[in-house]
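# Take this sequence and fold it.
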Amino acid sequence: MPTTDPTLTFRPATRDDLPAIVALLANDPLGAQRENHVLPLPRSYEDAFAAIDRDPNNELVVVDTPEHRVAGVLQLTRIPHITYQGGWRAQIEGVRVASALRSSGIGRQLFLWAIERARAAGCHLVQLTSDKARPDAIRFYEGLGFRASHEGMKLHLDRPVRD
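Below you'll find the predicted structure:
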């Protein structure tokens, strides 16, 4: 297993990191459409952070560099399943690296850290989804060894369901 860069610090996000995390999530074309980065932050972000923070199977993780606090973020969720003989899997969501630091290797290091964390927790696989409008992200994930082995679908519950 490749080791991570010793100049990077991977740590659980704190409540004080929340504005920086939302700013990262909002800083791309898709995130700008769905996030609400205003100060003070909407209560929904506080509530979500509190729920993640108290759930032992969820981790909201940030990476700091010597020059940049909250240089990146991801959420790692461990999920028990009946399939794979009662195996656990890890889901990675909400991945962002500060725009000025993209292509610097921080995203790769963040993923290597998360994959090792999932392995250490006994997960048998790591899964993620990526919007098809993000071809660069998809190439990045493929470069880490992820494969589009399944067709993923989502149903937004705030929209009408077709008859």
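
# switch to C-alpha atoms for all contacts and neighbour counts from now on
Noted.

# which secondary structure element contains residue 63?
Using DSSP states H and E, residue 63 maps to strand 58-64.

# Can you spell out which helices and strands pack onto that strand?
Contacts defined by 3 or more C-alpha pairs under 8 Å, 6 or more residues apart in numbering; DSSP states H and E place strand 58-64 against strand 9-12, helix 43-54, strand 72-80.

# among those, which is the most enclosed?
Mean neighbour count (mean count of other C-alpha atoms under 10 Å) peaks for strand 72-80 among the helices and strands packed on strand 58-64, with a mean of 21.

# what does it rub up against?
Identification of contacts with strand 72-80 by C-alpha atoms under 8 Å, 6 or more residues apart in numbering yields 21, 24, 57-64, 86-98, 106-107, 110, 114, 118, 123.

# can you rerun that using 7 Å?
Applying C-alpha atoms under 7 Å, 6 or more residues apart in numbering, the contact partners of strand 72-80 are 21, 57-63, 86-98.

# and the angle from that strand to helix 43-54?
Between strand 72-80 and helix 43-54, the angle comes out at 60 degrees (axes from the mean of the first three to the mean of the last three C-alpha atoms, to 10 degrees).

# Now the second one, please; I'll put the structures next to each other:
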Amino acid sequence: MTDLDIRPATPDDIPAIVALLADDPLGAQRESPDDLTPYLAAFERLDTDPNQHLVVAVRAGRVIGTLQLTIIPGLSRQGATRSLIEAVRIHADERGSGLGGELIQWAVDTSRRLGCQLVQLTSDKKRTDAHRFYERLGFTASHEGFKLSL
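This next block holds a predicted model:
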């Protein structure tokens, strides 16, 4: 994918990122592409935090993928730093092209470069295709996740 650029997101990318987040049955229930105000405020918080890496994949000037990588220092595992991959989305026209693997590889390489000893991610239980994708990339379903809405 030589014509692909994976780069930090900018405020101008927010409409395309939100559209990607909303472009599936689960995201359509959670996202509001018609009001970008909360997303722009969130972007400002992310942009000022050195442990947050919101990136976009761009081809021919078009945002076709995104993910967020969070670096988490910790005490467990002998003081290991880990990373968390979230909000991986690929434009519908690009699914199956290898772009998802490229984005995940970027996240793994960046995690390694930043001294992480572990890369983790969560995926909604309904996203069975995504689970197979992550397993093909070497991830294992080693934990059960829990959430509490506030």
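
# Which one, of the helices and strands packed on strand 58-64 of structure 1, ends up nearest to residue 156 of structure 1?
helix 43-54 (17.4 Å; C-alpha to C-alpha).

# how many neighbours does residue 133 of structure 2 have?
13 (other C-alpha atoms under 10 Å).

# hang on, the earlier thing: now the helices and strands packed on strand 58-64 of structure 1 as TSV including distance to residue 102 of structure 1?
Below are those laid out as TSV (distance: least, C-alpha to C-alpha, whole Å):
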stretch	distance to residue 102 of structure 1
strand 9-12	17
helix 43-54	25
strand 72-80	9
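
# of the ones you listed, which approaches residue 148 of structure 1 most closely?
Among these, strand 72-80 comes nearest to residue 148 of structure 1, with 19.1 Å by C-alpha to C-alpha.

# what's the average distance of that closest one to structure 2?
In this overlay with structure 2, the average offset of strand 72-80 of structure 1 from its partner residues is 0.2 Å by mean C-alpha distance after the TM-score superposition for structure 1.

# Which residue numbers in structure 2 does that strand align to?
Aligning strand 72-80 of structure 1 against structure 2 (TM-score structural alignment) gives residues 65-73.

# Just give the nearest non-adjacent residue to the residue nearest the centre of structure 1, would you?
Central residue of structure 1 (C-alpha atoms, centre = their mean): residue 74, 2.7 Å from the mean position. Of all residues not flanking residue 74 of structure 1 in the chain, residue 95 sits nearest, at 4.4 Å (C-alpha to C-alpha, 6 or more residues apart in numbering).

# That neighbour maps to what in structure 2?
In structure 2, residue 95 of structure 1 lands on residue 88 (TM-score structural alignment).

# before we move on, the earlier item: to residue 151 of structure 1, which of the helices and strands packed on strand 58-64 of structure 1 lies closest?
strand 72-80 (19.2 Å).

# which residues of structure 2 does the top helix by length along structure 1 align to?
Ordering each helix of structure 1 by length in residues (DSSP state H) puts helix 106-120 first. Under TM-score structural alignment, helix 106-120 of structure 1 corresponds to residues 99-113 of structure 2.

# Thanks a lot, catch you later.
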